[in-house]
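Colleague: Pasting the sequence and the predicted coordinates here, then a few questions.
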Amino acid sequence: MATVWAEKALLRDGWAENVRIEISPDGLIETIQTGQPAEGHRTGVLLPAPANCHSHAFQRAMAGLTEKRGPDPSDSFWTWRQLMFRFLDRLTPEHVETIAAFVQMEMLEAGYSANVEFHYLHHQPGGLPYANLAEMAERIAAASVTTGMGLTLLPVHYQYGGCDKRALGSGQIRFGNTLDAYAELHAKSAEAIAHLPADSRIGVAPHSLRAVAPEDLGHHVRLAGDTPLHMHLAEQIAEVEEIQAAYGKRPVELVLDSMELNERCCFIHCTQMLSHETDGLARSGAVAGLCPITESSLGDGIFDGVRWFENGGSIAIGSDSNIRISLSEELRTLDYSQRLRDHSRAALATPDKSTGRRLFDAVNAGGATTSARNHGSLAIGKLADMMALKADAVDLIGRGGDTILDCYVFAGDDRMVADVWSAGRHMVTEGSHIGREAIVSAYARTMKELGEAI
């Protein structure tokens, strides 16, 4: 039994002081007591730690390499995508494992407790499957063993190069599987995480309406069962136009008309929605998986968070391309984008919740749903997925209640994070991962081997 004590803690029922939490050997919160003397591991401000709902781990190694203007004066997501395709052809399973471990380490140090890995790099360069079809999935799982981070693995089905069902291009063939091959990959990926801690999960991920046929979505729903189903949706204008031209409906309209949606469905980005689509998708119970830093980097557009929340929508937060892994900055970017679009302030606050509190509560609840983990709040019986902010952080001096979260999101940054637990595994102390030195060293070797890939 591990004991954690906090000067202040955000419990499911609100803020409390001098909080003592006991964590059982299976990583669950067993007891919570307030008004207790300090004992055990002492922290400043204890918070629930959310899941990172969307990551492509390997893209972390590209960070900073795509900021030059290419030969096309209209450089965009699509030119970035071509650079990404060239880069990934150099990645080996060993590279993927060390990159994934580095990414997960950074996520933990930023305050995330779990990683939902949208994993689509399956095969060898040239498209030939590895002898072990789940070789790459096993590498993601191995990284989570190294880091101690909770893992929800989403093997991705990627079959076509566009809505016309054309064959995959040279940059995509490492992703490709038929429906039958994908079912086998999914089964083997489930086996790959079977030896991980009990909080590990598997899910299903049709990549997008460009990469899978709409008539096959029922297959994915059946394969997912009661596990998460994630899919990119309505990210780019060109994507919306291609889907509308092919099927006579915009992406969100197509999904609303053809799928039975619920909270197990997570649609990533949703930056190109009309008002009626925002209303309908929010009311469906599906979660919007938002990645504001990546969406800004790629020029995707602005998710309509104000309208989404007005319709009772749920959100989760993710780091996607991992160009910068920062929980506080994702939340800040999401809110600031609403202010810039609408010429407003505190756009996502409510009369009873400040902006920081509303966003923090929302991404914890949505992260628990999209990762299928029993976490999301500090409550008895929940996984001990927790983050602690430094009591002596300059921007928290004299602050209390929800103002703590506002100062963390808008005045501070992830340097405030002191400790992080994932299912009771205490992986970050004094702001650093306990295995940081070895993980960084392995990542550095990988980066040297990759050299100038772009």
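Modeller: That came through fine.
Colleague: going forward, measure contacts and count neighbours with C-alpha atoms only.
Modeller: OK.
Colleague: separation between G35 and L121?
Modeller: 50 Å (CA to CA, to the nearest Å).
Colleague: and if you look at E235?
Modeller: Taking CA to CA, one finds E235 at 20 Å from L121.
Colleague: for comparison:
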Amino acid sequence: MIIRSKGRCRVETIFARNAWVDGDWASNVRLTLDGMLLRSVEHDAAPQAGDERHDLVVPGMPNLHSHAFQRAMAGLTEVRGPADDSFWSWRTLMYKFALSMTPDEVEAVAAQLYMEMLEAGFSRVGEFHYLHHDRDGGHYSDIAEIGARIAAAAAQTGISLTLLPVFYAHAGFGGAAPADGQRRFINSLDSFSKLMERSREIAAGLPGTVVGVAPHSLRAVTPEELIAAAELAGDGPVHIHVAEQVKEVEDCVAWSGARPVEWLLGHAPVDRRWCAIHATHMTADETVRLARSGAVAGLCPITEANLGDGIFPLPGFTAAGGRFGVGSDSNVLISVVEELRLLEYSQRLGNRARNVAAEPGQSTGAALFSGALAGGSQALGCAAKLEPGLPADLVSLDTAAVPYLDAAQCLDAWIFAGALGPKTVWARGRRVVEDGRHIDREAISARFTAAMRALTST
């Protein structure tokens, strides 16, 4: 498959009245974009003729956890079934969608999703990609056919990609045989190694793409497979679902005598390359140990709320030095600010306190935004900073509704009051969003609508 990029990518200079640099606001910043990179970042500068002027510029946010195909389900799983609904009943419906989608439909859905991410202010996505095979479970002639479709969607929209092929081999702890509904996910270590090799070939055709590995979960791999799959990441990131659900914790204890995070930290070489997705249900000791391992906690507050997962122990984790990032997981709603807001509000509800994520005297919006930038970029093997030599991933926020606010108040107003929003977005130097809309929105949305009509009619 030929991957082509769209959008303007040239030398241009942006003058920002305020820009988020090194974790704080800097005034009068000139940012020169040269191709895909930032050539220079000048502080306390004066605007020059030809500069494009913006009020507030921030780095694009990394989205560290996405299952692109699940965007097709958004809004379609909110009817209560005959019994109590849970993650496990939702998963049954998800499998039905997974088994029905063609590669063309996956690409159309992914492109719509990635367009929405860019419009929201995300500039890189970690695609936790496990929909690998044909609808009967057989391999495509290109073993990474759907991975190539994911890359094509990223190229069309302009979002940067960290591709995380998922190793998925079992239906439950202890190497249980996979269920029929999982047939499109399943690999042996041998076929997964071939999938990884082909994924790297695909990534080589899309500048800036990072390839890592995602052992799906402790229930989907054996201990030996976990280590073998993680080794295939090389120096790339390693992501794994862990301790998302209470039943998962109970099943892990029944299998091993240990809780999921406890078992993972005791049996795998967890370090700063690793990202523990969700890690919702941890003891105080597990929370501190995970933080001290250097791994990032991959939090998806909207999905975790939608699925009734629980509340992550953020205060104990960050107090022990832990890093976090945010992702959109099931992609039921795409919003940088909703993920950050719900992360904070869940803490307020659970701890019956306010401004939980911030240090004394610190803006909560600034704490959430800077924390998610740092953790997300670590987890995706990228850099999310306005710094010379780094990718030009920038978001200009529209301040027209709040001309009376100073820069220090704007992150709080964006996250908690919805008073601002992305107006212009550059991804690797390409201006992909103008006036809040993706430059290719009409074509992408038309293809998505056609795909959804076909999917929902069957």
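Modeller: Done, it's in. Quick caveat, the model's predicted, so the values are computed rather than measured.
Colleague: now what about the TM-score between them?
Modeller: In this superposition the chains share a TM-score of 0.96, using TM-score structural alignment, normalised by the length of structure 1; 447 aligned residues with a CA RMSD of 1.3 Å.
Colleague: Who are the contact partners of the equivalent of K249 of structure 1 over in structure 2?
Modeller: Residue correspondence to structure 2 (TM-score structural alignment): K249 of structure 1 is matched to A258. Shown in contact with A258 of structure 2 (CA atoms under 8 Å, 6 or more residues apart in numbering): C252.
Colleague: picking that back up, which of G35 and L121 of structure 1 has more neighbours?
Modeller: L121 (25 against 11; other CA atoms under 10 Å).
Colleague: Please name the nearest non-neighbouring residue to L131 of structure 2.
Modeller: Closest residue to L131 of structure 2 apart from its sequence neighbours, by CA to CA, 6 or more residues apart in numbering: F185 at 5.3 Å.
Colleague: Which residue in structure 1 occupies the aligned position of that neighbour?
Modeller: F185 of structure 2 maps onto F175 in structure 1, by TM-score structural alignment.
Colleague: and its match, helix, strand or coil?
Modeller: Put simply, F175 of structure 1 is coil when judged by DSSP: H, G, I helix; E, B strand; the rest coil.
Colleague: likewise I404 of structure 1?
Modeller: Under three-state DSSP, I404 of structure 1 comes out as helix.
Colleague: residues near the nearest residue to it once chain neighbours are set aside, how many?
Modeller: Closest residue to I404 of structure 1 apart from its sequence neighbours, by CA to CA, 6+ apart: L396 at 6.2 Å. Using other CA under 10 Å, the number of residues around L396 of structure 1 comes to 21.
Colleague: go on, L28 of structure 1?
Modeller: Neighbours of L28 of structure 1 using other CA under 10 Å come to 20.
Colleague: quick one: it and G381 touch, right?
Modeller: Yes - if you go by CA atoms under 8 Å, L28 of structure 1 and G381 touch, sitting 5.7 Å apart.
Colleague: Mind listing the shared neighbours of those two?
Modeller: Joint contacts of L28 of structure 1 and G381 (CA under 8 Å, 6+ apart) do not exist.
Colleague: so what's the equivalent of A288 of structure 1 over in structure 2 closest to, chain neighbours aside?
Modeller: Here A288 of structure 1 is matched to A297 in structure 2, going by TM-score structural alignment. If the residues on either side of it in the chain are set aside, A297 of structure 2 comes closest to F324, at 4.6 Å by CA to CA, 6+ apart.
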